[in-house]
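S.K.: Got a sequence here, can you build the structure:
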Amino acid sequence: MPTGVHIRDVREQLFDAADRVLLRGGPSALTSRAVTDEAGCAKGVLHRHFADFDAFLADFVLDRVNRMDSQAAALRESAGTGTVADNLADALTAVFGSVAVAVVALLAFRDELRARLRRTWPAGVPVLTEAATMIASYLTAERDLGRIATDADVDTLAPTLIGAGHMLFADRTGTPPEAAAVRRMVTTVLAGVVRGPQ
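M.R.: Modelled structure (predicted):
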């Protein structure tokens, strides 16, 4: 792209480009050159908006975490409708069908990025921690409605579902798991706590 051409929403354009590079090539493919080439802009554009590439990646990860807010709200609103297993299977498929699995690999791949994120995100893996919070909030709402047992430990069930979901979706190069496999995993994890039809 010629110098001097204004790019609208440059951060979003760069973040979307990073999504595509990360999903296509994995963390080793994610370089500043790959992102700017994918975004169709000069490499200097990224460095005008971010101190360095790890600063860009940290903002990218946090932006992807913040995008989960609308998904979390929709999941909470689904409490009391459909089945608990279907609601959770759909939510987990949405989380892991997005860039989340690739972000986890990115965090494992880049030491400096992890260190930088620790300054603002002291524990856990940002995308997975936020997803676990989303699931726990939903399970709490279902517990309040009496659709899961009153003694259900939502703070253990939520990360268990995230961990098991991550294992199902971890191979980003393979075929995603079938919906029935995701639902079976959810039903197994929640066995004994769901009240009514599953």
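
S.K.: going forward, measure contacts between C-alpha atoms and count neighbours the same way
M.R.: OK.

S.K.: centroid residue for the chain?
M.R.: Closest residue to the average C-alpha location of the chain: Ala100 at 3.4 Å, with Cα atoms, centre = their mean.

S.K.: Now do the contacts for that residue.
M.R.: Counting by Cα atoms under 8 Å, 6 or more residues apart in numbering, Ala100 touches 127-128.

S.K.: how near is Pro122 to Asp90?
M.R.: Distance of Pro122 to Asp90, given as Cα to Cα, to the nearest Å: 29 Å.

S.K.: Hmm, I typed the wrong one, I wanted Gly146.
M.R.: Taken as Cα to Cα, the span from Gly146 to Asp90 is 21 Å.

S.K.: what do you get for Arg147?
M.R.: 18 Å.

S.K.: With Arg119 instead?
M.R.: Per Cα to Cα, Arg119 is found 32 Å from Asp90.

S.K.: Which strands and helices lie in contact with the helix ranked longest in the chain?
M.R.: Counting by DSSP state H, the longest helix found in the chain is helix 126-144. With contacts taken as 3 or more Cα pairs under 8 Å, 6 or more residues apart in numbering; DSSP states H and E, helix 126-144 sits against helix 53-66, helix 68-77, helix 84-97, helix 100-109, helix 154-169.

S.K.: Now render the ones you listed as a markdown table, adding distance to Pro27.
M.R.: Shown next, in a markdown table, are these (distance: least, Cα to Cα, whole Å):
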| stretch | distance to Pro27 |
| --- | --- |
| helix 53-66 | 11 |
| helix 68-77 | 21 |
| helix 84-97 | 16 |
| helix 100-109 | 5 |
| helix 154-169 | 16 |
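
S.K.: Number of residues surrounding Phe96?
M.R.: By the criterion of other Cα atoms under 10 Å, Phe96 has 23 neighbours.

S.K.: If we go by neighbour counts, what in the helix or strand containing Arg48 is buried?
M.R.: Assigned by DSSP states H and E, Arg48 belongs to helix 43-49. Buried residues in helix 43-49, counted by 16 or more other Cα atoms under 10 Å: 43, 46.

S.K.: To compare against the first, here's the next sequence to fold:
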Amino acid sequence: MPTGVALRDVRRQLFEAAGRVLFRDGASGLTSRAVTEEAGVAKGVLHRHFDDFDDFLAELVSERIAALDGPAADLRAGAGTGAVADRLTAALIHLFDPVTVSIVGLVVFRDELRARLRRAHPAPGIPLLTQAASVLSAYLRDERAMGRLAADADVDALALALIGAAHLLFADREAGPPAPGTLAGVVDAVIADVVQRRLL
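M.R.: Have a look, this model is predicted:
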């Protein structure tokens, strides 16, 4: 197959198929056969474009990481408006969609995939969750600079606490996502101190 547009189309087709399989069957159902069948392509197509299945998965996760740029820009553009807790709650609901939750499961349980991702995205923690925490950190840093959080607020620690708590709430595929009020209550609890101290 020629390179260029056709190559990008095949990769996009495979990534979108993987997303549908993850949404429907979870991480345990994601195999190379499931992806190619879902994409409606021959079994060998995936291996013509990727070294192996872990290479495909690494590209899939890297694309998901890159896709955080848009929501991150939108979140930061809204700094200074609305309630901080409300904006964080909405961001976490967007970040932890079912496909992302399943991808995190893949990263946690596939050692080779995690190793490849860390080479491509050198940062401590779980790839994708680490980058999501960075999105929240940047937003909270902007809010702190605008005086809407306490001047000494540790925004990196707050972001990690929010991502960790949200992941626990969203991780059970069978139970489904938490009620918005449940997530909002957790967000309020995590940031309450730095918001209240700012008001003192």
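
S.K.: Could you list which residues are in contact with the residue mapped onto Thr81 of the second structure from the first structure?
M.R.: Thr81 of the second structure maps onto Thr81 in the first structure, with residues paired by TM-score structural alignment. Contacts for Thr81 of the first structure (Cα under 8 Å, 6+ apart) come out as none.

S.K.: Checking my notes, Thr81 of the first structure in a helix, right?
M.R.: No: counting by DSSP: H, G, I helix; E, B strand; the rest coil, Thr81 of the first structure is not part of a helix but coil.

S.K.: re earlier: the more surrounded of Arg147 and Asp90 of the first structure?
M.R.: Taking other Cα under 10 Å, Arg147 of the first structure and Asp90 do not tie; Arg147 has more neighbours (21 against 14).

S.K.: ok, that one to Arg184 of the first structure distance?
M.R.: When distance is defined by Cα to Cα, Arg147 of the first structure is 18 Å away from Arg184 of the first structure.

S.K.: returning to what we had before: for the longest helix of the first structure, give me the average deviation versus the second structure.
M.R.: Superposing on the second structure and averaging over aligned pairs (mean Cα distance after the TM-score superposition for the first structure), helix 126-144 of the first structure comes out at 0.5 Å.

S.K.: So what's the gap between that helix and the chain middle?
M.R.: Distance, stretch centre to chain centre, for helix 126-144 of the first structure: 13 Å (Cα atoms, centre = their mean, to the nearest Å).

S.K.: and what of stretch 53-64 of the second structure?
M.R.: Chain-centre distance of stretch 53-64 of the second structure: 13 Å, with Cα atoms, centre = their mean.

S.K.: how much does it stray from the first structure?
M.R.: Stretch 53-64 of the second structure sits 0.5 Å off on average (mean Cα distance after the TM-score superposition for the first structure).

S.K.: Show residues contacting that stretch.
M.R.: In contact with stretch 53-64 of the second structure (Cα under 8 Å, 6+ apart) are residues 15, 32, 46-47, 50, 100, 103, 112-113, 116-117, 128.

S.K.: okay, the residues you listed in TSV with distance to Ser62 of the second structure next?
M.R.: Output for the contacts of stretch 53-64 of the second structure, formatted as TSV (distance: Cα to Cα, whole Å):
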residue	distance to Ser62 of the second structure
Phe15	11
Ser32	18
Leu46	17
His47	18
Phe50	14
Thr100	12
Ile103	11
Glu112	14
Leu113	11
Arg116	10
Leu117	7
Leu128	8
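
S.K.: Only the buried members of those residues: can you turn that into a PyMOL selection?
M.R.: The following PyMOL line selects those of the contacts of stretch 53-64 of the second structure that are buried, judged by 16+ other Cα under 10 Å:
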select buried, resi 15+32+46+100+103+113+116+117+128
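
S.K.: What is the nearest of the contacts of stretch 53-64 of the second structure to Gly176 of the second structure?
M.R.: Thr100 (13.3 Å; Cα to Cα).

S.K.: Tell me how far the closest one lies from Leu75 of the second structure.
M.R.: Distance of Thr100 of the second structure to Leu75 of the second structure, given as Cα to Cα: 18 Å.

S.K.: Likewise for Leu168 of the second structure?
M.R.: Leu168 of the second structure is 22 Å from Leu75 of the second structure, by Cα to Cα.

S.K.: Which one's more surrounded, the two?
M.R.: Taking other Cα under 10 Å, Leu168 of the second structure and Leu75 do not tie; Leu75 has more neighbours (19 against 10).

S.K.: Count the neighbours of the residue nearest to the more buried one when sequence neighbours are not counted for me.
M.R.: Take Leu75 of the second structure and drop its neighbours on the chain: the residue closest to it by Cα to Cα, 6 or more residues apart in numbering is Tyr139, 6.5 Å away. Tyr139 of the second structure: 25 surrounding residues under other Cα under 10 Å.

S.K.: ok, Tyr139 of the second structure touching Pro71?
M.R.: No: checked against Cα atoms under 8 Å, the pair Tyr139 of the second structure and Pro71 is beyond contact range at 10.8 Å.

S.K.: what is in contact with the two at once?
M.R.: By Cα under 8 Å, 6+ apart, no residue touches both Tyr139 of the second structure and Pro71.

S.K.: ok, the nearest residue to Gly26 of the first structure once chain neighbours are set aside - contacts?
M.R.: In this structure, Gly26 of the first structure finds its nearest non-sequential neighbour in Ala102, 6.6 Å apart by Cα to Cα, 6+ apart. Ala102 of the first structure sits next to 22-23, 26-27, 172 when contact means Cα under 8 Å, 6+ apart.
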